[in-house]
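Engineer: I would like the atomic coordinates for the input below:
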Amino acid sequence: MKRRLEAAFRGPVVFHPALFAAFPILFLYAYNVSETSISEVWLPLVISVTAALVLWIVLSLMLGSKAKAGFATVIFLLVFFSYGYVYDLLKLGMFDPKHAYLFSGMLFVWGYCVYLIGRAKRDFRIATKFFNIVATVFIAINVFNIGVHQLNSARMNDATPEESLNQTLASPGESNALPDIYFFVLDEYAHPDVMKERYNYSSDVFIKNLEHKGFFVASRSKTQSSDTPLAIAQVLNMDYLDSAPWSDSTYRRIGQSEVANLLKSAGYQYIVFGNNFATYTWEKYAKNKVDFYFNYCGYNSSSMATEFMYTLWSITMLKPFYVYVTGNEHDNSFRCETLYMLDRLKTLPELEGPKFVFAHFICPHTPFVFGPNGEHVAPANSHSYEDKQFYINQYTFISTAIEKVIDVLLEESDVPPIIVLQSDHGPRSGHFKFHYPVGANDWQKILNAMYLPGMDIDTLFDDISPVNTFRLVFNHYFGANYSLLDDDREQ
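Structural biologist: Alright, predicted model coming up:
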């Protein structure tokens, strides 16, 4: 036994299995570093490296060579961390893969590779040295990118805020006469025309109900960005921005926006409803700016519900077991989060003092967790864009639910509130979502509805850009003098 152990662990230094086990996690973190806390990385990193080392030791004993075992371990890591991509590619090709078959098939492929490696006459010394170098380079690149980001982020936190638009707001009266201002964003909410063309669904009743309540609905409004952070940042800073959509600069412009700063200087309380996507970025950039921060996921969800952990599970061979292990916590957290926001918003008229309320609903964006009347959706269908009905159902639910919130705000507010209801963008074609062509017109055309008490809405125009929303509000209600930007600016 002793000789067998000595033989198994004799040969070149093998450390690449541990590095390759860490690489996918570090790469995912580096790619999403602006949105993910480093605290989410440590647990999966330790588990992955430990599991890889255990597998390498077991295979070393089985194959009698630590070099061969290292090569076999790397192949397993490749199979393990590519499972989700293979599954999605098969599904994209109109083939409905069964996890049982795909999982078994990929394990069989790996097992056969181990068999071939065990029978090989080579000692894998050169391959081991090569993999050691490649793994080291991969890790070094990601650590460098993460380090550069953290350094730039620290500098950004210490830097003075971006130059403002050099305007101040004149108070229209006593604080008890100031209107509350609500800014609601419905994520990936399609324009009514797109719903008719792509989904054969009419939202005319919802639009007419809004207009009957006194809303102006801009029928030709377009966003200039298909990426949520940049789309929201442009509205909250009343300008077209050139920053990268998912960068720290963009998130900072959301957390420390021109609109919020101006309203706070005018005596407004700043209230934010966070969500599962924005927990880290809001706490990073807006923690000391908001007066009230409501986040169901931050209060009630475990680390398994975060986007980082869910994405990590989704790309690995753990994908088939996520629902059973976590109780589908990720999707359930979105459902509970949306219901929490809808209920909590209805209580805000009771809060004294003028308020600026920002609420970003991850709805009707996936996961699909609502039927048309709020019913639960089976986990297997929560990310199914292939059947358009799941998107339609969630679209119907949030339309009805947000209308009920609006009714309460209009009825319970002592001073008629200002309400802005917009989608960040319409349906997009990325991430294997759609099995039909999606053009720029689909995501550019958005819902843009505004309740502006006391304003002659006949003076407004149907193609108003969302970046002009608060320029319009501040000019009319606060005596500002903003010029309106071009409504069809090319990005």
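Engineer: CA only for contacts and neighbour counts going forward, please
Structural biologist: Fine.
Engineer: quick one: secondary structure of the closest residue in space to Gly426 that isn't next to it in sequence?
Structural biologist: Of all residues not flanking Gly426 in the chain, Trp443 sits nearest, at 3.7 Å (Cα to Cα, 6 or more residues apart in numbering). Assigned with DSSP: H, G, I helix; E, B strand; the rest coil, Trp443 falls in the helix class.
Engineer: Now the second one, please; I'll put the structures next to each other:
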Amino acid sequence: MKTVLSRQPWFVLLLPLFFVFHGFAGNFHYLSIIDVLSLAGMYMGASVLVYLIIRLPLRNNIRAGLFAVFLMAFFFFFGFLFDTLKAYAPYRWMYKYSVLLSAFLVIAIILFIYLLRTKREFGNTAFYLNLLLIFYLLFDMGAILYKGIFDPNANEKITASGAARIPEGKPKPDIYLLLFDEYAGDLSLRQWMNYDNSANSNFLRSRGFFVAKAPFSNYKYTVFSMASMLNMDFISWYIENKKPSREDLVNCGTLVKHSEVTKFLAANGYEIVNNSIFDIDKYPAHINQRFLPVNTRLISEETLIYRLSVDFEWWLRKQPVLKKLLPVETREDEMMNIERAIDFTMKEPSRESGRPKFVYSHFMVPHLPNFFDCTGKRLSYEQSRFSSFLKGHYDQYLNNLQFANNLIRKLVTNIQQQTGNRAVIIVMSDHGLRKPWHPSQPCLENNNMNAIFLPGQQYDGWTDSTTNVNQFRILFNTLFDQQYKLLPDSCIKMGHE
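Structural biologist: So this is what the prediction gives:
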């Protein structure tokens, strides 16, 4: 065995396999094997190509493999290196891109020259690298098998719903959840921007909605807020005031995917229509995808190219060739996603279905940047450039707010007309305006919008300060005679990203 492992650079193939399957093991319930295999195939192909190119000047299998694996290791684990240095390095310059890339280039040149001139065969090095990666790969495969066979709910920190079936004979109206991202409540708009947004509340009241006067979200970040709201519970494992980690975000995404609300409704005969920015189990999001399925970003976001694409997105968007080759989400992609969510939601009330529907539409407005004017017309790149809230430039946000208000009027009117006022419509936001941050008023960032229309207009369960975590508890109690106890309407203090 030692002879086999010491004579060939199998580690060129084993490294990308380990990288992908290690990521799969850590995010098992948020990825499919098809997604993982396509990503592994792409990375293995890239590694082999790098190896074959380097093999030409070095003219030695092992030495070419060592240099190729050095390059690919930096590519695969750049995110881990950057995040570790950012968390623990004593000086900021140590994790600057210019420093890291320059150091890598210098080491790569020195290593290449050494491998070009040396006559060593590096058999023992090849043996240990091959053996180590095989051991790591087998360990991760064992973890994957364990989660797939013995622990099917691993990583799904989901509370038991305890919800019974909807009683026989109870009406099951269509339910529309229209979620407007970072839509600030009237309190924060008046205090921070001196802006009166009462026209939107008055419109909703004129259409029969209950509109809370001082609602708050429980969390100020989208994925936390939606995970809590759609599971009708607080996130028990989150430590208050803690800065959200990548693992926290992934776990919240898993909570959304397997939420209690969608499981309860699906078990009671509802069709789940997902026009959101999240994947829901068996109902994936309508998201533009390019070379890779969106879920594999949980793995690929650790790579050098992905980090460069995110951190230098402002420059790459201006490069026509690079933005097509790299995983850069272009303005066109983002605008198309918003327009697609609007189009699908507008068409949904007229679509015939043999069963009741739960329609979750998530609109990335008034969240910045602004891509549209108040009428919905696309803005140019120069018109939509983001201005810092720290400089008090609220005009872009207010433009987006007016666009959102017009969209609310359009959607609500369409749904009510098409359904004859027989559908439940929830119009709300995940959280309020996060910038500027006011240490003396942290919960004002959570001041959001919360309005609901019920065909029978029985709004006794709601109050002017109802928070997101209780929204579906109250709704299911009111519509379906469930017995959910209401949770405290409290804001969870969160560290800043």
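Engineer: hmm, back to that, residues in contact with the residue nearest to Gly426 of structure 1?
Structural biologist: Glu188, Ala190, Thr223, Ser226, His425, Gly426, Pro427, Arg428 (Cα atoms under 8 Å, 6 or more residues apart in numbering).
Engineer: Next: Ile54 of structure 2.
Structural biologist: Ile54 of structure 2 neighbours (Cα under 8 Å, 6+ apart): Ala64, Phe67, Ala68.
Engineer: Roughly how far does whichever residue in structure 1 pairs up with the second one sit from Lys66 of structure 1?
Structural biologist: Same thing as Phe67 of structure 2. With TM-score structural alignment as the matching criterion, the partner of Phe67 of structure 2 in structure 1 is Ala72. Noted for Ala72 of structure 1: a distance of 10 Å to Lys66 of structure 1, by Cα to Cα, to the nearest Å.
Engineer: Same check on Glu412 of structure 1?
Structural biologist: Glu412 of structure 1 is 72 Å from Lys66 of structure 1, by Cα to Cα.
Engineer: ok, these two, which is more surrounded?
Structural biologist: Neighbour count, other Cα atoms under 10 Å: between Glu412 of structure 1 and Lys66, Lys66 has more, with 28 against 16.
Engineer: pretty sure that one contacts Phe9?
Structural biologist: Yes - look at Lys66 of structure 1 against Phe9 with Cα atoms under 8 Å: they come within range, at 5.3 Å.
Engineer: shared neighbours of these two, anything?
Structural biologist: Ser60.
Engineer: rewinding a little: return every residue with contacts to both of Ala72 and Lys66 of structure 1.
Structural biologist: Trp56, Leu59.
Engineer: what comes up buried for the helix or strand harbouring Tyr101 of structure 1?
Structural biologist: Per DSSP states H and E, Tyr101 of structure 1 falls inside helix 99-119. Going by neighbour count (16 or more other Cα atoms under 10 Å), the buried part of helix 99-119 of structure 1 is Leu102, Phe103, Met106, Leu107, Trp110, Cys113, Val114, Ile117, Gly118.
Engineer: ok, now stretch 286-304 of structure 2?
Structural biologist: For stretch 286-304 of structure 2, using 16+ other Cα under 10 Å, the buried residues are His286, Ile287, Pro293, Val294, Thr296, Leu298, Ile299, Ser300, Glu301, Glu302, Thr303, Leu304.
Engineer: dump the residue contacts of the third one.
Structural biologist: Residues counted as contacts of Pro293 of structure 2 (Cα under 8 Å, 6+ apart) are Asp35.
Engineer: would you list the buried residues of stretch 286-304 of structure 2 in TSV and tack on secondary structure and distance to Arg409 of structure 2?
Structural biologist: Converted to TSV, those look like this (DSSP: H, G, I helix; E, B strand; the rest coil; distance: Cα to Cα, whole Å):
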residue	secondary structure	distance to Arg409 of structure 2
His286	coil	23
Ile287	coil	25
Pro293	coil	34
Val294	helix	32
Thr296	helix	37
Leu298	helix	36
Ile299	helix	40
Ser300	helix	40
Glu301	coil	38
Glu302	coil	41
Thr303	coil	43
Leu304	helix	44
